[in-house]
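Chemist: no sequence for this one, just the structure:
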């Protein structure tokens, strides 16, 4: 079997179009019904998708007046998803800026045990400035400082997950020994931001470590991903842009001594499906006509740092405003590039980004959507995709029923699961504990442990011999 697509269902309350909750096809009355999300995950599992993904942030968005931009705490929600499913991966967001490493390590290890090895951590540094005041801080830490803290954070969490070797649990009733304490290690981490003694109070989880996922596309974000991430969520509007990002991030990973095949690139795509292309575009137009300009103008103000109040919606962007627009970050540059290249009116820009906040929106027939996915996959732009349905549940049901079978018939996507863990679905190695050969990780502030300094990694299918607790993969 050749190279296979990785496909995740990115679940956003109501759907990814900002006006989805207003459309009669949406089930807005079920937005806080856990059974609704369990059913979505079960539907994604029936289609053999790799994972479901929940985004999160520790502050209420100011634009919740116009859209379903509330957040649900992902560990609680994904735990409920875990008991309603058997195979599909469970990826949740946790902030390295507003969480402590020991708590994060326990939460994800517990989810990995609960789900028998299906957990993934979407590592974010949090961009919402208003989050600071929810945690007793006067101001949000600067971008570079947040990534420096994230680097230290990830190193601590990795050590904690590795602090129990795979065979530390003996459970020998005859001798009365439950755990071999010589295989449970203090981590004694002393970094720039964290001092953690360890060990973790939870045995090593089925995957060894949950899968590391990252979503930043700034220079700091790409550097972080190249060293730490195993999957990267990214946003691109064109094949050329996606190809450039793909080549860049793979090259950066190689420079760290990593196998670039162990870093998956997964852009977002928000598909509108119709029996004809015209029908699909008309469906998208239905959603766009439900948007409220106040919401989109607020997004542009945040992204570009310009105030468009009073500017005619059906007129061009004032050149003097465009000249001063833009902030650090790839998303703002993406918006500016589209405005300048396509000479869009303000309303057209609002509609362009209403669908998926800068991710790729594509309207067409099931064959056309499958063709586009295949073009990016085979064209060096993606290892797979985050599927971002415009509305729920119908936007995903159409994709699962009509696009997935086409990808399967072309040999691009699985027809059955061959593994049980998220690492196995993604084709990622199961890492050996960094303590298993007596290798003590560096503790000095700013120390960098390159991947070539770690012990050899085990393929995902090679589980350690010896006693295993119930719930570990067989």
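Modeler: Nice, I can see it. Remember, it's a predicted structure, so these values are computed and weren't measured experimentally.
Chemist: going forward, measure contacts between C-alpha atoms and count neighbours the same way
Modeler: Noted.
Chemist: for the nearest residue to residue 56 once chain neighbours are set aside, grab the count of nearby residues.
Modeler: Closest residue in space to residue 56, ignoring its immediate chain neighbours: residue 93 at 5.4 Å, by C-alpha to C-alpha, 6 or more residues apart in numbering. A count of neighbours around residue 93, defined by other C-alpha atoms under 10 Å, yields 22.
Chemist: repeat that for residue 282.
Modeler: So residue 282, with other C-alpha under 10 Å, has 16 neighbours.
Chemist: tell me the secondary structure at it.
Modeler: Secondary structure assignment for residue 282 (DSSP: H, G, I helix; E, B strand; the rest coil): helix.
Chemist: roughly how far apart are it and residue 276?
Modeler: 10 Å (C-alpha to C-alpha, to the nearest Å).
Chemist: quick revisit: next one: the residue nearest to residue 56 from residue 383, what distance?
Modeler: The spacing between residue 93 and residue 383, counted by C-alpha to C-alpha, is 21 Å.
Chemist: what comes into contact with the longest strand along the chain?
Modeler: What stands out as the longest strand in the chain, according to DSSP state E, is strand 264-273. The contact list for strand 264-273 (C-alpha atoms under 8 Å, 6 or more residues apart in numbering) reads 6, 16, 230-236, 242, 246, 279-281, 283-284, 355-356, 359-366, 369, 381-390, 395, 398-399.
Chemist: now do 6 Å
Modeler: Contact with strand 264-273 is made by 231-235, 280, 359-365, 382-389, as judged by C-alpha atoms under 6 Å, 6 or more residues apart in numbering.
Chemist: alongside the first one, take a look at this:
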């Protein structure tokens, strides 16, 4: 079969550009609207996207003055979307630092059952002291500690999903046996961070395990991804950086003893689409003019771990910023931003304009053909297996992408015209995992 692109739609209220909510046609309450999310998911499903995705955090992300900041709980929202879609995958973010394996394994197993095998989990370790303080901690755990906990969290979660054999339920009315007791087994996990007896109180998910997604690009994050991730959301603003990340992560996957073809790499792209180049550039400029710099500087200062007063709008970043090794937050995103600013000699004003569109992801303003050409260039040159589509403005951005860019890629034979599978794993061409627990116990 000819290799084809994979597309995930990153749902984000009025769009990924931070000023999108200020456009006259935008609904500033879309972040809390089930109807708005249903509309976006249906557009993506009609375009035969692999999945939709909801980011999340156990902390208020933005200054609420900056843009719509409230977020509905993602697995609850995706369960609602499961009822109004039939094929598209449903990926939710959840933190391994501020959850327990049993509760989260149950939540994602439930979503996988309710959706008929379309659930995915975007695994995050959650940076920042603010999140820690929402859970009774004074400071965030160390970066490495968060990833060590995440590794054990995944070990426990996958054991819990495997605590039911696929054939455990027989529903034998004649014999009065609903499930075979010997096919439902405790996991008896006793580790550094967790002690969990099991079994899970939900049968094994239709996909075996929900699709495992990861987005961290630090050294710890890439090692974790090489061991566990089946799809990777990543942020690189240039082709060369995307190629380097792609080659590095595939090498790490091989070193971890896994098949690199079973890990799908999806860089983010923020397309601003116009029928002409000038129309696209005009929309991009309008959005950038609407950025409120007082909020953007505060957010940038938090990421870089500096006092906001040190960031001057019409000057470059200070020379003496804390290095990646000196912070315990989002290390890879900090490095991406600093390297970008240094390489292009950006002022703070220019930098927040670029970040306002995509927060470090590849931003591109152009015609449908130009957007399709950019996507094909990355796909054909060892930089991506597909893309995390992050429209600058919603719903118009995904409507334009679905009706104008997708047909071009379909005509080129680069993207499906119909779904060929029913589950999220089938969309991404990934295998259903064998039952680890039963294999370790010598059972079939």
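Modeler: Thanks, I have it. Here the structure is a predicted model, which means the values were calculated and not measured.
Chemist: tell me the contacts of the residue nearest to residue 56 of structure 1?
Modeler: Counted by C-alpha under 6 Å, 6+ apart, residue 93 of structure 1 has contacts 55, 56, 121, 122.
Chemist: quick one: the helix or strand it falls within to structure 2 mean distance?
Modeler: Per DSSP states H and E: residue 93 of structure 1 is located in strand 89-95. Strand 89-95 of structure 1, aligned to structure 2 and superposed, deviates on average by 0.4 Å (mean C-alpha distance after the TM-score superposition for structure 1).
Chemist: next one: that strand to chain centre, how far?
Modeler: 7 Å (C-alpha atoms, centre = their mean, to the nearest Å).
Chemist: for structure 1, longest helix please?
Modeler: Assignment by DSSP state H gives helix 143-162 as the longest helix of structure 1.
Chemist: can you give me the strands in the stretch 351-474 of structure 1?
Modeler: 360-364, 384-387 (DSSP state E, counting those that start in this stretch).
Chemist: stretch 402-412 of structure 2 corresponds to what range in structure 1?
Modeler: Across structure 1, the stretch matching stretch 402-412 of structure 2 (TM-score structural alignment) is residues 400-410.
Chemist: may I see the buried residues of that stretch?
Modeler: 400, 402, 403, 404, 405, 406, 407 (16 or more other C-alpha atoms under 10 Å).
Chemist: neighbours of residue 175 of structure 2, how many?
Modeler: 7.
Chemist: trace residue 332 of structure 1 over to structure 2, please.
Modeler: For residue 332 of structure 1, the residue aligned by TM-score structural alignment is residue 334.
Chemist: where do the strands sit along the stretch 1-150 of structure 1?
Modeler: 6-11, 51-54, 89-95, 119-124.
Chemist: where does the first one end up in structure 2?
Modeler: Spelled out, it's strand 6-11 of structure 1. Alignment note (TM-score structural alignment): strand 6-11 of structure 1 is matched to residues 6-11 of structure 2.
Chemist: so how far does that stretch sit from its counterpart in structure 1?
Modeler: Compared with structure 1 after fitting, stretch 6-11 of structure 2 deviates on average by 0.4 Å (mean C-alpha distance after the TM-score superposition for structure 1).
Chemist: contacts for that stretch, please.
Modeler: 49, 50, 51, 52, 53, 54, 386, 387, 388, 389, 390.
Chemist: and those residues, which is closest to residue 220 of structure 2?
Modeler: Distance to residue 220 of structure 2 across the contacts of stretch 6-11 of structure 2 (C-alpha to C-alpha) is lowest for residue 388, with 21.9 Å.
Chemist: ok now do the corresponding residue of structure 1 for that closest one, which residues does it touch?
Modeler: The alignment partner of residue 388 of structure 2 in structure 1, by TM-score structural alignment, is residue 386. Counting by C-alpha under 6 Å, 6+ apart, residue 386 of structure 1 touches 7, 8, 9, 10, 268.
Chemist: okay, now residue 325 of structure 2: neighbour count?
Modeler: So residue 325 of structure 2, with other C-alpha under 10 Å, has 8 neighbours.
Chemist: same question but for residue 334 of structure 2, I mixed them up
Modeler: Residues near residue 334 of structure 2, counting by other C-alpha under 10 Å: 21.
Chemist: if I look at it, how far off is residue 52 of structure 2?
Modeler: In this view, residue 334 of structure 2 and residue 52 of structure 2 are 26 Å apart by C-alpha to C-alpha.
Chemist: residue 419 of structure 2 now?
Modeler: Per C-alpha to C-alpha, residue 419 of structure 2 is found 15 Å from residue 52 of structure 2.
Chemist: residue nearest the centroid of structure 1?
Modeler: Nearest to the geometric centre of structure 1 sits residue 122, at 4.7 Å (C-alpha atoms, centre = their mean).
Chemist: which residues touch it?
Modeler: 92, 93, 213, 214.
Chemist: one more: residue 109 of structure 1?
Modeler: residue 205.
Chemist: so it versus residue 231 of structure 1, what's the distance?
Modeler: 19 Å.
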